[in-house]
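# predicted model, plus sequence, below.
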Amino acid sequence: MKKIIHLIAAARPNFMKIAPLYHALSLETWAIPVIVHTGQHYDENMFASFFKDLNLPKPHISLGIGSGTHAEQTGRVMIAYEKTLMEARPDLVVVVGDVNSTVACTLAAVKLGIKVAHLEAGLRSGDRSMPEEINRVITDAVADYLWTPSPDGDENLLREGISAKKITRVGNIMIDSLVMMTPAIREEKEAKKKGLPPGKYGVVTLHRPSNVDDESKLMALADTLKRVSEKIPMVFPVHPRTENKLKEYCIWDQLINTPNMTFLEPLSYKSFMSLVFDCRLVITDSGGLQEETSFLRIPCFTLRPNTERPVTVIEGTNILTTADRLLDDISNINAKAINVNKKIHLWDGRAAERVVKNIKCLLDIRLASTEGSLG
């Protein structure tokens, strides 16, 4: 009897994480992967393009939750997903990342006695002011199976008292998507379309509330970016939240007239990563880009005081910085030892294979003892 496996996604990074696993499970005769989109973040045009890029079908289940406060989103997802689970129980629920839907679907499932696996478990920034950190801690505390991307994930979970039997290191699933998409990304040639010389420009992304919601901090970042552009041309695909704040604080008009800065609307994954592939450096506050640039061996300057991905700093190309230090850090880039030949262990594009193998093992164990249901 085939096993139904729910893959939970709420935002664009989630789809990046479930895509390789969906494709790997689709090749298995015993599995029926079901994409559940909570609708926490949704734009029909954007997602149509995203699904096409990742070769994903439309979500099999759409909860249509929409925006709201953290409590509103979490509560609505729990209520809606619980109804889905009560109508038809899957054999396993796989949650990814650290958004509100991740913890909400985990709680809904475990309260009904349905097994939950957390893909990208064990990440910790140590900063409880980040809503994502709360989501990570709670999800890992109650999920049944924890799939980690790197040794620090294992160590964090063990330190929190979680049994080693629950933990399996599978590697970084985001790198699977990047490897899977590389041929299509290279075909985009986005730098050439924009008239940018390969290896001689930088890419900027900013969206975190801690950076863009504070007027003085955003003004300082804008001033620093203008000065960076005097040294190297910058390309800035502007997140809607960031653009709204730049306009609200009357920074937008002066910033868009900055020489050597090219402003773009949000890009598809393929187009954006095409820019990254050919750039000299990245300035960001994103989580995923810290991983992708480390895999690509491209210097990444992360505008955050901490990171839940410390392996990107220790073994990758990531540098934590601030608006005050950014210019100096960029100036010192050639003095920093970045081993372009070094690869982070298990960041090899085969994490989905290891996850599928682990699921099969778990199912086989359950089949031997309880006649076939993980639930």
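Okay, I see it. Numbers count the residues shown, from 1 in each chain.

# contacts, neighbours, all on C-alpha from now
Noted.

# residue contacts, the residue nearest in space to the middle of the chain?
Central residue of the chain (C-alpha atoms, centre = their mean): P13, 4.0 Å from the mean position. Contacts for P13 (C-alpha atoms under 8 Å, 6 or more residues apart in numbering) come out as G288.

# part of a helix, is it?
Yes: per DSSP: H, G, I helix; E, B strand; the rest coil, P13 lies within a helix segment.

# gap between it and M234?
Using C-alpha to C-alpha, to the nearest Å, we find P13 at a distance of 24 Å from M234.

# just I298 next, same as before
15 Å.

# please report how far K342 lies from I314.
12 Å.

# for the top helix by length along the chain, packing partners?
The single longest helix within the chain, with elements called by DSSP state H, is helix 351-370. Packing partners of helix 351-370 (3 or more C-alpha pairs under 8 Å, 6 or more residues apart in numbering; DSSP states H and E): helix 12-26, helix 173-188.

# list the buried ones in it?
Of all the residues in helix 351-370, those buried under the rule 16 or more other C-alpha atoms under 10 Å are 351-356, 358-360, 363-364.

# same check on stretch 338-345?
Counting neighbours by 16+ other C-alpha under 10 Å, stretch 338-345 gives 338, 344 as buried.

# what's the closest non-adjacent residue to W252?
Take W252 and drop its neighbours on the chain: the residue closest to it by C-alpha to C-alpha, 6 or more residues apart in numbering is L246, 4.9 Å away.

# the structure to be compared is supplied as follows:
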Amino acid sequence: MKVVSVVGARPQLVKLAPIAAAFARTEHEHVIVHTGQHYDVNLSDVFFSGLGIPDPAVHLGVGSGGHGAQTGRILEAMDPVLAAENPDWVLVYGDTNSTLAGAVSAVKQHIRVAHLEAGLRSFNRRMPEEHNRVLTDHAADLLLAPTEEALRHLATEGLADRAVLTGDVMVDVCLSIRDAILAGERPAVELPEGVDPAEPYLLATLHRAENTDDPARLATLVAALADLPIPVVLLAHPRLLARAEAQGLKLAQGALRVGPPVGYAAMVATVLGSVGVVTDSGGLQKEAYLLGRPCTTLRSETEWLETLDGDWNRLVPDPALLGPGEWVATATRPAPGTPLGTPFGDGRAAERVVEILGRRLG
């Protein structure tokens, strides 16, 4: 069996790591195509080296751009690659422009498509990620659902016959990295200047268009983070830096301590060292849950409803609308006493994915 994995953004590279390792333990041929959607070294190359992922066989180098232009460039570059490779499966990951373009290129060439992390829904049609994941699910031949909730979404849309529950491959890599850090097998976390790792701090990220493109919205969120009573380590995505600069907004103010994006192991270590997370990232919500840290999500919805159980995650669309002191109490709340469940699987999802691809091909 020959499988082409199409990736291009940080979350996809993390998901690729356990998949690549699972393929390496078999006789199957696994070809990695990197679209270059995230071309910054801190968002791409560092993940290949830090997670032990084999170098991509093909790098399309499409770079940034508007959604239509970027998706079109990926699609144009992908067509001859898939025609030359002629795989049994094209495996696409998550909800980015690379996901959609990889799926469309494959189906137009009558190549089977499997969608890893299928069935996630925010039901927010303003999110470009929502369009990508819905369109990809309806185009794909095989839907690899990470949770029971994702399976229910697919069934509601009439896709149950293509869907199978695998568990979440993010669990595979997150827990293995966590165990290595706790065993002292990974370097200690490096925090921005002014943050003492022995003292309480929060980890924050902001990158979604809905939070960064509107100057008033971004200024409100930055001010809310800056007003918190403990240091806030803001790992600044290139989108955030570009928007802040264009809007003349200073990020390093108040409690905020700004640092660059970090590799996945360093991100896990930073979460483990924190007392909580504030984010608009889907992946980081789940990582906070897996690592036992309370999360405050700066959105009105989440794809990971399971993280809301037991108050491990709270949705706060607008901190300015909370009562006096309520925002501070929410963002700095301690971890709840409720036990963590295992809604995302047992840590063997990648092995299961490779097995299912082989079985469905047969």
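Here it is on my side, so go on. Keep in mind the model is a prediction, meaning the values are calculated, not measured.

# coming back round to it: give the equivalent position in structure 2 for the residue nearest to W252 of structure 1.
With TM-score structural alignment defining the correspondence, L246 of structure 1 maps onto A244 in structure 2.

# mean shift of the helix or strand hosting that match relative to structure 1?
Element membership for A244 of structure 2, per DSSP states H and E: helix 238-247. Once fitted to structure 1, helix 238-247 of structure 2 is off its aligned match by 2.4 Å on average (mean C-alpha distance after the TM-score superposition for structure 1).

# so which elements touch that helix?
Using 3+ C-alpha pairs under 8 Å, 6+ apart: helix 238-247 of structure 2 touches helix 209-212.

# separation between A141 of structure 1 and T102 of structure 1?
In this view, A141 of structure 1 and T102 of structure 1 are 13 Å apart by C-alpha to C-alpha.

# between the two, point out the one with more neighbours.
Shown here are A141 of structure 1 and T102; by other C-alpha atoms under 10 Å, T102 has more neighbours (27 against 15).

# which ones are touching the more buried one?
8-9, 95-96, 135, 139.

# just the strands from the stretch 201-350 of structure 2, written as ranges.
For the stretch 201-350 of structure 2, the strands defined by DSSP state E, counting those that start in this stretch cover 202-204, 232-235, 256-259, 276-279, 295-297, 313-315.

# which of those strands sits most buried?
strand 295-297 (a mean of 29; mean count of other C-alpha atoms under 10 Å).

# give me the mean distance between that one and structure 1.
Mean for strand 295-297 of structure 2 is 0.5 Å (mean C-alpha distance after the TM-score superposition for structure 1).

# so that strand matches what in structure 1?
With TM-score structural alignment as the criterion, strand 295-297 of structure 2 aligns to 300-302.

# now do that stretch: everything it contacts.
Around stretch 300-302 of structure 1, the neighbours that count as contacts under C-alpha under 8 Å, 6+ apart are 281-286, 289-290, 293-294, 317-322, 326.

# try 10 Å this time
Identification of contacts with stretch 300-302 of structure 1 by C-alpha atoms under 10 Å, 6 or more residues apart in numbering yields 202-206, 280-287, 289-294, 312-313, 316-322, 326, 329-330, 333.

# can you give me the helices for the stretch 201-350 of structure 1?
For the stretch 201-350 of structure 1, the helices defined by DSSP state H, counting those that start in this stretch occupy 209-212, 215-229, 240-248, 252-256, 269-277, 288-296, 311-314, 326-331.

# of the ones you listed, which is nearest I175 of structure 1?
Closest approach to I175 of structure 1 among these is made by helix 288-296 (6.8 Å; C-alpha to C-alpha).

# how far off helix 269-277 does the closest one point, in degrees?
Angle, helix 288-296 of structure 1 to helix 269-277, by axes from the mean of the first three to the mean of the last three C-alpha atoms, to 10 degrees: 60 degrees.

# which position in structure 1 aligns with R25 of structure 2?
In structure 1, the residue matched to R25 of structure 2 (TM-score structural alignment) is L27.

# what distance do you get for that match to N45 of structure 1?
28 Å.

# of the two, who's got more company?
More crowded of L27 of structure 1 and N45, by other C-alpha under 10 Å: L27, with 11 against 8.

# pull the contacting residues for that one.
P33.

# got it, and N135 of structure 1?
Residues near N135 of structure 1 by C-alpha under 10 Å, 6+ apart: 97-104, 128, 141.

# same deal with F344 of structure 2?
F344 of structure 2 makes contact with 145-148, 166-172, 286, 290, 304, 306-307, according to C-alpha under 10 Å, 6+ apart.

# try it again with 8 Å
Taking C-alpha under 8 Å, 6+ apart, we find F344 of structure 2 in contact with 146-147, 167-168, 171.

# could I get those as JSON lines with neighbour count and distance to A83 of structure 2?
Output for these, formatted as JSON lines (neighbours: other C-alpha atoms under 10 Å; distance: C-alpha to C-alpha, whole Å):
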{"residue": "P146", "neighbour count": "25", "distance to A83 of structure 2": "30"}
{"residue": "T147", "neighbour count": "23", "distance to A83 of structure 2": "33"}
{"residue": "G167", "neighbour count": "25", "distance to A83 of structure 2": "31"}
{"residue": "D168", "neighbour count": "24", "distance to A83 of structure 2": "30"}
{"residue": "V171", "neighbour count": "24", "distance to A83 of structure 2": "33"}
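
# ok, of those residues, which one's closest to L60 of structure 2?
D168 (27.2 Å).

# what lines up with the closest one in structure 1?
D168 of structure 2 maps onto N172 in structure 1, by TM-score structural alignment.

# now do I111 of structure 2
Aligned counterpart of I111 of structure 2 in structure 1: I114 (TM-score structural alignment).

# neighbours of its match, just the number please.
Considering only other C-alpha under 10 Å, I114 of structure 1 is surrounded by 21 other residues.

# and I35 of structure 1, what element?
Using DSSP H and E, I35 of structure 1 maps to strand 31-37.
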